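S.K.: need a structure here:
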Amino acid sequence: MSTLTGIDLPLGSPGGSVELLYDLYLGPEAPIDAAVFMLAPDRPRGGAAGGPKLLDVPGKQLDGPSFWSYVDNLATALGSTFDEDSFDAIHLQHLGFGATPALLKAFPEHPRIALVHGTDLLFAADHPTQREVLLRSARLADSIVVPTSAMADLVREMAPVGPDRIVRVPWGIPDRLLSDPPVRGPSARDSFRVLYAGRLTAEKGAAELIAAVSGLPDLTLCIAAPEHEFAALSATVDTAGVEYLGWFDREELWQAFARHDLLVVPSTTLEAFGLVAVEAQACGLPVVYQPVPGLTEVLGDSAARSDARSLADTVRSLQKDDAALADLRAAGSRNAARFPLSATAAELESLASQVRR
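M.R.: Modelled structure (predicted):
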């Protein structure tokens, strides 16, 4: 069964939903046959072979009449770019934002499976138009896929969706990472390297992490994040003691995992799944996380738990305890093995066959 899917973000945008899009549908090893679209970036750049179809649709908005004008233009672009007879199902990569209502308008007769990410629900809570989009998309989707039971609970809180239409399918990490992770080098014991990797929006807890551990003796806090987000964070938080690494592509991030001693995931609110943490575990990097919904379900006891108040003590304790780090590495490797991308793809393909009209 062939699929049409996409995200209305410019090519090269960061984020877990974009990484999952690439893993599932793009590139030579993508397990799901799909036509994929994204938006053309503001600055022209060469697209990689097997990359998404880039749509030049300006005017992206979140609220008000201008949002619906943008959706109309995006639907028109989709209808002129993709032949409705060339695919069997639509995968909606969000319940919100512009791509989902545009796909629903452009191709109203195809079966629709919606994949829910945390940003859908966060933006629906803060933007009236996005709440409207979420409610309508939830009503029209044939099945709504969530990666954790915590996400299922939150979807049901926000939209009147029957339990039979919500399906839990855990996200996955590339099988090749599980079978052939990067080789870890010896730790540089003169400096314990702690890594934060990901977006720097407020709910991710990076500011609290910096306050807790930056400046601890014999410890280097490293941050891998989009450059503009690190610059914005530095305008409000003292990052003088932080080693900024830039924003890595996927393979570079995996290599970075192998060069660090600990990954900290200090998110302060629900996480949809926590792909970065699971990928780090696959690379042999121990993880400390704040026990918020989603992360507790995915990581459980395979990683160390710590709230913001005890984070410095937790990190210092692990810094001094090689045996505890070794135990976390072993537990993390076993946990990561539970989430192969091939299993995610197989469940999505099976679900698409069930909802086919």
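
S.K.: contacts and neighbour counts: CA atoms only from here.
M.R.: Noted.

S.K.: surely Ile90 is in a strand?
M.R.: Yes - assessed with DSSP: H, G, I helix; E, B strand; the rest coil, Ile90 lies in a strand.

S.K.: that one against His110, yeah?
M.R.: Yes - here Ile90 reaches His110: they are 6.5 Å apart, a contact under CA atoms under 8 Å.

S.K.: please identify which of those two sits among more neighbours.
M.R.: Ile90 (26 against 21; other CA atoms under 10 Å).

S.K.: ok, the more buried one - contacts?
M.R.: Applying CA atoms under 8 Å, 6 or more residues apart in numbering, we find Ile90 in contact with 3-5, 103, 110-113.

S.K.: now Val116: how far from Thr201?
M.R.: Distance of Val116 to Thr201, computed by CA to CA, to the nearest Å: 19 Å.

S.K.: neighbour-wise, which of those two wins?
M.R.: Val116 (23 against 14).

S.K.: quick one: contacts for that one?
M.R.: Counting by CA under 8 Å, 6+ apart, Val116 has contacts 93-95, 144-147, 151.

S.K.: now swap in Leu311 and tell me
M.R.: Listed by CA under 8 Å, 6+ apart, the contact set of Leu311 reads 209, 212-213.

S.K.: and the contacts of Ile90 as TSV, adding distance to Ser267 and secondary structure?
M.R.: Below are the contacts of Ile90 laid out as TSV (distance: CA to CA, whole Å; DSSP: H, G, I helix; E, B strand; the rest coil):
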residue	distance to Ser267	secondary structure
Thr3	33	strand
Leu4	32	strand
Thr5	28	strand
Leu103	32	helix
His110	37	coil
Pro111	35	coil
Arg112	31	strand
Ile113	28	strand
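
S.K.: would you do the same for the sequence below? I want to compare the two.
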Amino acid sequence: MLVAPEDLPIPPTRGGSVQIYLSHLCAALAERKHIDITLISPGNVAQSKQYTHTPYRHIVVKGDKKTYWRRVHRFVKAGEPDVVQIDNRPLEALHILEANPHSKVVLNLHSLTFLGPRHIKTEEARTILQKADAVVCNSRNLADTIARRYKLKHNWRRHVIYPGVQSTTDTPALTRGHSTDTMRVLFVGRVIRQKGVHIAIEAIRQQHRQNNVSLTIVGKTHAWEKTYRKQIELDAKGLPIKFVGFVPPHELTELYKKHHLLICPSQKHEAFGLVNIEAMNHGLPVIASKLGGVPEAVGKHGGILVSRYQMPSEFAKAIDKMRDPKRYNKMSKYALRHAQKFTWKKTARKFDHLYRDICPAR
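M.R.: Just a heads-up that it's a prediction; the model follows:
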């Protein structure tokens, strides 16, 4: 039984990296015939009826956060699954572990966010990290960071399982003739300060003074970041920058086809940065901040990793370097090959092995 966070529905019609991840993972796990998958996610009655044809059981729960988790507890207790996997909600994983001693509990962490003090007390975090039957991290960096922060040595069951990307037959970016055209740069993610959108805008301003370059910004802004959104829209005035808002995941392919580079100027820890792999999967080299698990995603030659990521000028220089056709084509080819190592089939196989390890009798 896989349990999604309480905030967004699955399928991810309204976005959400964890929701996109779970929709692909469940589909891949369902192809492994010996696993009986049940997914619990929030939603409404219409969504419940619309998504009854998945290759796995999908329970859609209507209600607020408290109602959602109360009903999750009921489903777990009634179903007595061999494994309960909670994605990115360590406090709820702890509650389920305490209430269901006969089920194996897997905590699947996508970031550090919900291990922070706003969401869980330090001792509670240490408890679930030590007592969960498995803690899955989406990068080695995330696992190492958690171990250091909570002083965990050999008393937790850590597993690193990378996410996957859907295979694509799209034309790689290297055939798009960027050397005689405007360098088209793409940003995909939440339009918030910690994602460094302001850094990308200033980098474009610096490049625009001397070269043809444009930036497309894809993503929505949380309510508490509206002031930031207004400021960056002001900063972007007069520049070849376009805000397109939220784009459903299945429509992103068309945007990747129309751009040459992905820029990912994160200003805070990124556990992995799946958007980098998704762009590379379409042949786009990446210019990204060198922090967290991003280097694991980008690899050695899939783009340019910026060490001084607080400085827009460093991203501007990286964009300029990509104007060299030889360098660009080499990175584009590597990006495509590297991204193809990350498949949902491989991810599902590793989860399958993990479930077998913690439930050997099954």
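
S.K.: related to what we said a few turns ago, so which of the contacts of Leu311 of structure 1 persist in structure 2?
M.R.: Comparing these with structure 2 on both residues aligned by TM-score structural alignment, their matches' CA atoms under 8 Å, the contacts found in both are 209, 212.

S.K.: what is the equivalent residue in structure 2 for Val155 of structure 1?
M.R.: Counting by TM-score structural alignment, Val155 of structure 1 corresponds to Ile146 in structure 2.

S.K.: what sits up against the helix or strand containing its match?
M.R.: Using DSSP states H and E, Ile146 of structure 2 maps to helix 140-149. With contact meaning CA under 8 Å, 6+ apart, helix 140-149 of structure 2 is reached by 111-112, 137, 152-153, 158-160, 271-272, 292-293.

S.K.: among those, which one lies nearest to Arg337 of structure 2?
M.R.: When those are compared for distance to Arg337 of structure 2 (CA to CA), Phe272 comes out closest, at 18.1 Å.

S.K.: Three-state assignment for that closest one, please.
M.R.: coil.

S.K.: what residues are up against the aligned partner of it in structure 1?
M.R.: In structure 1, the residue matched to Phe272 of structure 2 (TM-score structural alignment) is Phe273. Phe273 of structure 1 sits next to 147-148, 170-171, 294-295, 298 when contact means CA under 8 Å, 6+ apart.

S.K.: recalculate using a threshold of 6 Å.
M.R.: Gly294 (CA atoms under 6 Å, 6 or more residues apart in numbering).

S.K.: so how far is the longest helix along structure 1 from its chain's centroid?
M.R.: Ranked by residue count under DSSP state H, the longest helix found in structure 1 is helix 64-81. Chain-centre distance of helix 64-81 of structure 1: 25 Å, with CA atoms, centre = their mean, to the nearest Å.

S.K.: which strands and helices sit next to that helix?
M.R.: If you count contacts as 3 or more CA pairs under 6 Å, 6 or more residues apart in numbering; DSSP states H and E, helix 64-81 of structure 1 packs onto helix 99-106.

S.K.: which residues touch the helix it packs on?
M.R.: Contacts for helix 99-106 of structure 1 (CA under 6 Å, 6+ apart): 7-8, 71, 74-75, 79, 92.

S.K.: give me the buried positions along that helix.
M.R.: Within helix 99-106 of structure 1, the residues scored as buried using 16 or more other CA atoms under 10 Å are 99-106.

S.K.: ditto for stretch 74-92 of structure 1
M.R.: Here stretch 74-92 of structure 1 shows 74-79, 82, 84, 87-92 as buried, counting by 16+ other CA under 10 Å.

S.K.: what's the most distant pair in those residues?
M.R.: Leu74 and Asp88 (20.3 Å).

S.K.: neighbour-wise, give me the winner out of the contacts of Leu311 of structure 1.
M.R.: Val213 (21 neighbours).

S.K.: these two touch, right, that one and Ser310?
M.R.: No - assessed by CA atoms under 6 Å, Val213 of structure 1 is found out of contact with Ser310, at 10.5 Å.

S.K.: what ranges do the helices span in the stretch 1-150 of structure 1?
M.R.: 16-25, 64-81, 99-106, 118-126, 128-140, 149-158 (DSSP state H, counting those that start in this stretch).

S.K.: nearest to Glu227 of structure 1, out of those helices?
M.R.: helix 16-25 (16.8 Å).

S.K.: what's the closest one in contact with?
M.R.: Under CA under 6 Å, 6+ apart, the answer for helix 16-25 of structure 1 is 30-32, 34.

S.K.: excluding chain neighbours, what is closest to Val218 of structure 2?
M.R.: Computed as CA to CA, 6 or more residues apart in numbering, the closest residue to Val218 of structure 2 that is not its neighbour in sequence is Val188, at 4.8 Å.

S.K.: pretty sure that neighbour is touching Lys220, no?
M.R.: No - using CA under 6 Å, Val188 of structure 2 is not in contact with Lys220, being 9.5 Å away.

S.K.: between the two, which one's more packed in?
M.R.: Val188 (24 against 19).

S.K.: map the more buried one onto structure 1.
M.R.: In structure 1, Val188 of structure 2 lands on Ala197 (TM-score structural alignment).

S.K.: okay, buried residues for stretch 51-62 of structure 2 please.
M.R.: Buried, per 16+ other CA under 10 Å, within stretch 51-62 of structure 2: 56-62.

S.K.: so which of the residues you listed comes closest to Gly177 of structure 2?
M.R.: For the buried residues of stretch 51-62 of structure 2, the closest approach to Gly177 of structure 2 (CA to CA) belongs to Tyr56, at 43.4 Å.

S.K.: on that earlier part again, so which of the contacts of Leu311 of structure 1 sit within helices?
M.R.: 209, 212-213.

S.K.: can you list those residues in TSV and add distance to Gln130 of structure 1?
M.R.: Below are those laid out as TSV (distance: CA to CA, whole Å):
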residue	distance to Gln130 of structure 1
Leu209	30
Ala212	35
Val213	36
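
S.K.: now, which of these sits nearest Phe192 of structure 1?
M.R.: Using CA to CA, these come closest to Phe192 of structure 1 at Val213, 11.3 Å.
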